[in-house]
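Colleague: let me see the structure of the following:
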Amino acid sequence: MRTTLTRAAALATAAVAALAVTTPARAGERPWTGTWAAAVQQPSPGGMPGSANWSEAGFADHSVRQVVRLSTGGAKLRIRLSNRYGTTPLTVTGVTVGKAGDGAAVRPLTLRPVTFGHGRGTVIPAGREAVSDAVALPTAALDRLSVTLYVRGSTGPASFHDIASATVYRARGDHRFDPRPRAFTETSSSWYYLTGVDVLGDAGSVVTFGDSVTDGTGSTQDADNRYPDQLAERLAASGSRLGVLNAGLSGNRLLNDSACFGEKATARFQRDVLDRPGVRSVIVMAGINDITYPLMDTPCSRPNPAVTAEQIIEGHRALIRAARARGVKVIGGTIMPFKGNPWLYPEDNAQTLAMERTRDAVNQWIRSGGEYDAVADFERVLADPADPDRLRPEYNTRDGQEGDWLHPNDAGLDAMARAIDLATL
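Modeller: Sure, this is the predicted structure:
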């Protein structure tokens, strides 16, 4: 045990050193605030049973239209595109933005071209990201923005975000300036290349960082009911201009990478949290997949070593130290119940009871360890009082059917958003 814990501590210390590297702001640089974000991952068939997407095939002579809801507004905006997992340069022929209508429709008078270095297109080297020039399109909190990318040549496999809980549209040919939806006959439930939208201003933002529950798996498609979305609604109703960025990644783990579920949280924290503009605070909820993946043995779950509460806590400490090194306030979210889930909790046996003890130990540390600046006690608002290891039944049902006892429904996600003290952000 001593050898295992020493190695975990050493890895956490190395992660802190890597995460704490900062890039100083340039003098006179205009302030920007993140208003929408998605964490990208390497191309794959997708991690959910029966899932399919366009990431492995990529695009050629396609227009891809993606609709996102902004958490806060501003007089100008800019977008971020990622080729992090590309193996060759990505040539984007052109991009437009506009206020979204129904489905793939765009409000015509709002369509604007997007430039990069004052050029209509851009070439993004493999492993890199591109940030556009400012676009004069005034927006308000909770506006829906349509972003249309056109690629003339073949892209090869695409950096993407698997589970968007939103519909993405594709058309053959160049339809950047076409506000009508009829050409966009193909759909997907993943985001491609688009990793962020920023607005001009210094209000700042909060990042929600975690796995599938943060990502919004189980929320109603196209309804913007993920818990970060509902947190954004609370902030907007309160008069706050704070942006909310969703850095959740379904299936993601704190301590191990996955071929389907992205790089481990300690490796992606810099990119998906600290490198975002205007970040003031981050809400961390991580560890459920580290605890439960030893029950599974698939290409998506490997490597799947058993982990201890101490190892998970060391991973959390790495994130806390990295955030503090950048002056970012860090809030710990407790890990919710999962009893009854058919693939993570097949029965009450010694292994599942040991996993529950690990979850309880991590949650107790989050609540009382004093290392987080504040706590969002998601477990307590979601747990069934009659069986604290299980979700409340009213947070599990969808369309009158039993859910998976792991991913809360829209009502449960709203309860999570309401569990956060806005003053801590």
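
Colleague: hey, let's count contacts and neighbours off CA atoms from now on
Modeller: Will do.

Colleague: looks to me like Gly370 is in a strand.
Modeller: No: under the criterion used here (DSSP: H, G, I helix; E, B strand; the rest coil), Gly370 is coil, not part of a strand.

Colleague: tell me how many other residues surround it.
Modeller: 10 (other CA atoms under 10 Å).

Colleague: check contacts around Asp377.
Modeller: Gly333, Thr334, Arg367, Ala419, Ile420 (CA atoms under 8 Å, 6 or more residues apart in numbering).

Colleague: buried residues in stretch 179-192?
Modeller: By 16 or more other CA atoms under 10 Å, the buried positions in stretch 179-192 come out as Pro179, Arg180, Pro181, Ala183, Phe184, Thr187, Ser188, Ser189, Ser190, Trp191, Tyr192.

Colleague: so how far is the strand or helix carrying Thr35 from its chain's centroid?
Modeller: Thr35 belongs to strand 32-37 when elements are defined using DSSP states H and E. Distance of strand 32-37 from its chain centroid, counting by CA atoms, centre = their mean, to the nearest Å, is 13 Å.

Colleague: next SSE downstream of that strand?
Modeller: Counting by DSSP H and E, what follows strand 32-37 is strand 60-69.

Colleague: packing partners of that following strand?
Modeller: When contacts are defined as 3 or more CA pairs under 8 Å, 6 or more residues apart in numbering; DSSP states H and E, strand 60-69 packs onto strand 144-154, strand 168-172.

Colleague: measure how it sits relative to strand 32-37, angle-wise.
Modeller: Strand 60-69 and strand 32-37 are oriented at 100 degrees to each other (axes from the mean of the first three to the mean of the last three CA atoms, to 10 degrees).

Colleague: show me the contact partners of strand 60-69.
Modeller: 36, 100, 104, 142-155, 166-176, 191, 224.

Colleague: same check on stretch 392-411?
Modeller: 212-213, 217-220, 225-226, 336-342, 382-385, 390-391, 412.

Colleague: how long is that stretch from one end to the other?
Modeller: 11 Å (CA to CA, to the nearest Å).

Colleague: any idea how far that stretch is from the middle of the chain?
Modeller: With CA atoms, centre = their mean, you get 21 Å for stretch 392-411.

Colleague: all strands for the stretch 201-350 of the chain, in order.
Modeller: Ranges of strands within the stretch 201-350 of the chain are 205-210, 243-248, 279-285, 329-333, based on DSSP state E, counting those that start in this stretch.

Colleague: next up, for comparison:
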Amino acid sequence: MARRVLSVFLAVVLGLGLTAPPALANQGLWTATWSAAMQRPTVGFAPNWSEKGFDDQTVRQVVRTSVGGASARVRLSNVFGAKPLRIKGATIARTSEGAAVRPGSVRPLTFRLSRSVEIPVGGELVSDPAPLLVAPLERLTVTLYLAEPTGPATAHVFGTTTTYRASGDHVADLGASAFTEKTTSWFYLSGVEVAGAPRRDGVVTFGDSITDGAAATVDGFTTYPDELAERLGGKRPVLNTGIGGNRVLNDSTCLGERAGKRFQRDVLDRPGVRSVIVLEGINDIGMSEVPGEEPCVLPNPRVSAAELIAGHLELVKRAHAKGIRVIGATMLPFKGAGYFTERGEAVRDEVNTWIRTSGVYDAVLDLDRVVADPADPDSLRPAYDSGDRLHPNDTGYRAMAAAVDLATL
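Modeller: A predicted model of the protein is given here:
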């Protein structure tokens, strides 16, 4: 009964756009409903706007929630900025189609009651609550007006959703006509959070491009974290903190900080997290087998199974110290992929065997066996293959989500 009364009270207070009393500030009333892992500005393997940044431009970004709440706020990041980030104006609204938003749903975002804000280099902040009732599995649009030159922008490079850009200030526009440029990256937006009763049942999916959703249908919300949120029916948060090309042991200028370095920001600091699914290591193996001087891949020293296991052990230890359950996912087959070698396959097999049998993880999600070709277990099942022999297609991602034992979460 007390929890229900508190929930109703918050719905009223936050619905009016007021700040919750200090006594309530640390009671877990905010839950992350969507997230993106932030990266350094880079072109990487796909064109985007992060290296040049923005100047007198409006950026409109679409996300899909996993759970709903009585009010919403956004989390903005300048963690990789070279100068303070000045945001002149911002809004949140329900998405219509493309860059258009639904009439009557546009809410201004404020920061300590101001419409503008400056985020210091290396900083991150959350907005004040916006009086917008959020439904589970709903598309929301966050719009930022960047009046001054930003310099290179903190971003998430390999998004699976279209982001739009317009010249000038269009934060309050309902229509899409001003938004003439498109990309599939997110900029500065690292999270959306919703208010409600205290909860701690969120699931973080942590990994590389297979978690990120490479080869999934753009704007289709068919990544395996999206499909898992569908399975949960909008009743539990599912947060995607995958980064394309990410590794357990080595940083990259293009492909994100190594897993252990970003684990605090992308998992442990997210509000309301109960469990994390770790799917990492295939890029450590594959990239260490690739000769050459591709800057995005370097450094790429040869890695052993023992080194990868040590990296996984560090993640488990840190999660357990925060009371977070850890589910270990076995690495998917990659025979036929551009960086496949027999030596790399031997390392994958050894690490997967350790994940299955060591007992270190609280539970195991054996994705290797879920998506493997029965006729050739070192390869992806053809029906699940996007075509590059490494990343699943939409059907494959759906099969991965379907394999999650919900009781382990």
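
Colleague: please state their TM-score.
Modeller: Remark: TM-score between the superposed chains equals 0.92 [TM-score structural alignment, normalised by the length of structure 2]; 382 aligned residues with a CA RMSD of 1.0 Å.

Colleague: re the thing from before, just the buried residues of the contacts of strand 60-69 of structure 1.
Modeller: Judged by 16+ other CA under 10 Å, buried ones among the contacts of strand 60-69 of structure 1: 36, 100, 104, 142, 144-152, 155, 166-172, 174-176, 191, 224.

Colleague: for Ala306 of structure 1, what are its contacts?
Modeller: Asp290, Ile291, Tyr293, Pro294.

Colleague: what's the counterpart of the first one in structure 2?
Modeller: To tie it back to what came earlier, the one meant is Asp290 of structure 1. Alignment note (TM-score structural alignment): Asp290 of structure 1 maps to Asp284 of structure 2.

Colleague: residues near that match, how many?
Modeller: Asp284 of structure 2 has 25 nearby residues by other CA under 10 Å.

Colleague: excluding its backbone neighbours, what's nearest it?
Modeller: Residue nearest to Asp284 of structure 2 in three dimensions, not counting chain neighbours: Arg247, with 5.3 Å by CA to CA, 6 or more residues apart in numbering.

Colleague: check Pro299 of structure 2 too.
Modeller: Asn250 (6.9 Å).

Colleague: neighbours of that neighbour, how many?
Modeller: Asn250 of structure 2 has 20 nearby residues by other CA under 10 Å.

Colleague: Arg343 of structure 2 too?
Modeller: By other CA under 10 Å, neighbour count at Arg343 of structure 2 equals 12.

Colleague: which SS state does it fall under?
Modeller: What three-state DSSP gives for Arg343 of structure 2 is helix.

Colleague: residue in structure 1 matching it?
Modeller: Using TM-score structural alignment, Arg343 of structure 2 sits opposite Ala354 in structure 1.

Colleague: so where do the helices sit in the stretch 101-250 of structure 2?
Modeller: Under the criterion DSSP state H, counting those that start in this stretch, the stretch 101-250 of structure 2 contains helices at 209-212, 224-231.

Colleague: so for Thr65 of structure 2, which of these sits nearest?
Modeller: helix 224-231 (8.9 Å; CA to CA).

Colleague: show me what the closest one is packed against.
Modeller: So helix 224-231 of structure 2, by 3+ CA pairs under 8 Å, 6+ apart, packs with strand 238-242, helix 394-402.

Colleague: return the most buried member of those.
Modeller: strand 238-242 (a mean of 28; mean count of other CA atoms under 10 Å).

Colleague: mean deviation of it from structure 1?
Modeller: When structure 1 is superposed, strand 238-242 of structure 2 averages 0.3 Å from its matched positions, counting by mean CA distance after the TM-score superposition for structure 1.

Colleague: still on that earlier bit, my guess is the match of Asp290 of structure 1 meets Asp251, correct?
Modeller: No: the pair Asp284 of structure 2 / Asp251 is not scored as a contact, 10.4 Å apart, by CA atoms under 8 Å.

Colleague: state the distance from the equivalent of Pro152 of structure 2 over in structure 1 to Pro43 of structure 1.
Modeller: Counting by TM-score structural alignment, Pro152 of structure 2 lines up with Pro157 in structure 1. According to CA to CA, Pro157 of structure 1 and Pro43 of structure 1 sit 6 Å apart.

Colleague: now for the residue lying closest to Arg65 of structure 1 once chain neighbours are set aside: which residues touch it?
Modeller: If the residues on either side of it in the chain are set aside, Arg65 of structure 1 comes closest to Thr148, at 4.2 Å by CA to CA, 6+ apart. Listed by CA under 8 Å, 6+ apart, the contact set of Thr148 of structure 1 reads Ser63, Val64, Arg65, Gln66, Val95, Thr96, Val97, His175, Arg176.

Colleague: try 6 Å this time
Modeller: When contacts are counted by CA atoms under 6 Å, 6 or more residues apart in numbering, Thr148 of structure 1 touches Val64, Arg65, Val95, Thr96, Arg176.

Colleague: where does stretch 11-19 of structure 2 end up in structure 1?
Modeller: Under TM-score structural alignment, there's no match for stretch 11-19 of structure 2.

Colleague: repeat for stretch 103-114 of structure 2
Modeller: Residue span in structure 1 matched to stretch 103-114 of structure 2, by TM-score structural alignment: 108-119.

Colleague: hmm, who's touching that stretch?
Modeller: Contacts to stretch 108-119 of structure 1, defined as CA under 6 Å, 6+ apart, come from residues Val95, Thr96, Val97, Gly98, Lys99, Ser132, Asp133, Pro179.

Colleague: list the buried ones in that stretch?
Modeller: Thr110, Leu111, Arg112, Val114, Thr115, Phe116.
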